[in-house]
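1. 3D, please:
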Amino acid sequence: MTNDEGTRDAGIGAEGSLLLDEQLCFALYAAQRAVTAAYRPLLDELGLTYPQYLVLLVLWERGETTVKELAGALRLDYGTVSPLLKRLQAAGLVRRERAASDERSVLVACTGRGEELRERAARVPGALLAETGLDGPEVQRLREELWQLATKATAAADRTR
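-> Modelled structure (predicted):
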């Protein structure tokens, strides 16, 4: 059965629906998987995974940073970031070293090879837009709406802790 808007009606308002296609979380999950899949061939050319690409984006933007700051920027925990950094270091793209001012803090920076990769990676965002057919204003609107959702969801999660 469908309602006036043409969506399936299980006798429950959309806010209480248990239909998979009406779940906001599932739409986000499906979109995230599709976008990551669209990035894959572009990043394969660079020898990077999507999470490694994100790490490098932060380092290219900020320069040398602590692992803690990097994890915060990526909204990941230390246990997730550490293996990523180990693989990037093994590939010769980043270096890690203890901070002289605080031995507990580990600094991360791109190597020369990591900086060289930046030039090749510069084409990735435009290539993704071309592949998806999204234009600048559409991307900006989506990005703003997703950041608003992330802010609201973070606040909701914080309230339940």
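
2. from here on, contacts and neighbour counts on C-alpha atoms
-> Will do.

3. So which residues of this protein form helices?
-> Secondary structure of the chain by DSSP state H: the helices cover 24-44, 50-62, 67-74, 78-90, 112-121, 124-132, 136-159.

4. what angle sits between the shortest one and helix 78-90?
-> Here helix 67-74 points in a direction 110 degrees away from that of helix 78-90 (axes from the mean of the first three to the mean of the last three Cα atoms, to 10 degrees).

5. Spit out the contact partners of the residue most central in space within the chain.
-> The centroid of the chain falls nearest to residue 54 when counting by Cα atoms, centre = their mean (6.2 Å). Residue 54 makes contact with residue 74 under the criterion Cα atoms under 8 Å, 6 or more residues apart in numbering.

6. Now the second one, please; I'll put the structures next to each other:
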Amino acid sequence: MPAVDSLVCFALYAASRTTTQAYRVLLDPWDLTYPQYLALVTLWNDGDQSVSGLGDALQLDSGTLSPMLARMESAGYVTRERRVDDERVVTVSLTARGREMREELAHVPRCIAVGSGIPDADSAHELIRALQQLTVAMRDLRDHPQTVRDVVDGASRA
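-> The predicted structure follows:
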């Protein structure tokens, strides 16, 4: 067994990559990437978004988000318009085609749920909560590494 197979970080990495690859196969007939799909899901469920709000929701920086939105706009899925009252703010909205795609892609979450082997909605919610807690903890580590080092150093001295 490779050494990486015993690392939590590698198990998360492998699961994330494989999940993204599964989405790629499901989304390929629409020439959509996984992040583009997530943008559509956000707009379907939460309505029009500022570019910065969408970036926050998807955890994408503007250097990644802007070209992605430009491709989505060229494909006819979204529009981007500067707000009249504040030209610094760009609002992203679904086009009619973008709204139609919701029905066309309705099978995707079901395919992922069945393919994941998660037995029911409660199990899915439990996994989501655990992963969200892990995300918060890893952000804390990223933002405050010395605090974690101090805990580790203190535990190794005890």
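
7. Just give me the match in structure 2 for the residue nearest to the centre of structure 1.
-> The alignment partner of residue 54 of structure 1 in structure 2, by TM-score structural alignment, is residue 38.

8. Could you report the distance from that match to residue 155 of structure 2?
-> Computed with Cα to Cα, to the nearest Å, the distance linking residue 38 of structure 2 and residue 155 of structure 2 is 41 Å.

9. Residue 37 of structure 2 now?
-> Per Cα to Cα, residue 37 of structure 2 is found 44 Å from residue 155 of structure 2.

10. So which of these two has more stuff around it?
-> residue 37 (20 against 9; other Cα atoms under 10 Å).

11. ok now do the closest residue in space to that one that isn't next to it in sequence, which residues does it touch?
-> Nearest residue to residue 37 of structure 2 in three dimensions, chain neighbours excluded: residue 27, at 7.9 Å (Cα to Cα, 6 or more residues apart in numbering). Taking Cα under 8 Å, 6+ apart as the criterion, residue 27 of structure 2 is in contact with 33-34, 37, 108.

12. Pick the one among the residues you listed closest to residue 94 of structure 2.
-> Using Cα to Cα, residue 37 is the member of those that lies nearest residue 94 of structure 2, at 12.4 Å.

13. Within its local environment, how many residues does the residue in structure 1 that residue 56 of structure 2 lines up against see?
-> Aligning on TM-score structural alignment places residue 56 of structure 2 opposite residue 72 in structure 1. Residue 72 of structure 1: 13 surrounding residues under other Cα under 10 Å.

14. just the one 10 residues further on next, same as before
-> By the other Cα under 10 Å criterion, the neighbourhood of residue 82 of structure 1 contains 13 residues.

15. Same question for residue 129 of structure 2.
-> Going by other Cα under 10 Å, the residues that sit close to residue 129 of structure 2 add up to 12.

16. cool, and residue 41 of structure 2?
-> 16.

17. ok, back up a step: roughly how far apart are the residue nearest to residue 37 of structure 2 and residue 97 of structure 2?
-> Residue 27 of structure 2 sits 16 Å away from residue 97 of structure 2, going by Cα to Cα.

18. so residue 27 of structure 1 sits right up against residue 21, yeah?
-> Yes - assessed by Cα atoms under 8 Å, residue 27 of structure 1 is found in contact with residue 21 at 7.1 Å.

19. since we're on the alignment partner in structure 1 of residue 72 of structure 2, how many residues are nearby?
-> In structure 1, the residue matched to residue 72 of structure 2 (TM-score structural alignment) is residue 88. Neighbourhood size, residue 88 of structure 1 [other Cα under 10 Å]: 21.

20. what sits against residue 88 of structure 1?
-> 52, 94.

21. cool, residue 98 of structure 1 as well?
-> The contact partners of residue 98 of structure 1, by Cα under 8 Å, 6+ apart, come to 104-107.

22. Kindly indicate the member of those with the most neighbours.
-> residue 107 (19 neighbours).

23. Would you mind measuring from residue 103 of structure 2 to residue 1 of structure 2?
-> Distance from residue 103 of structure 2 to residue 1 of structure 2, by Cα to Cα: 43 Å.

24. counterpart of residue 117 of structure 2 in structure 1?
-> Alignment note: residue 117 of structure 2 maps to residue 133 in structure 1; criterion TM-score structural alignment.
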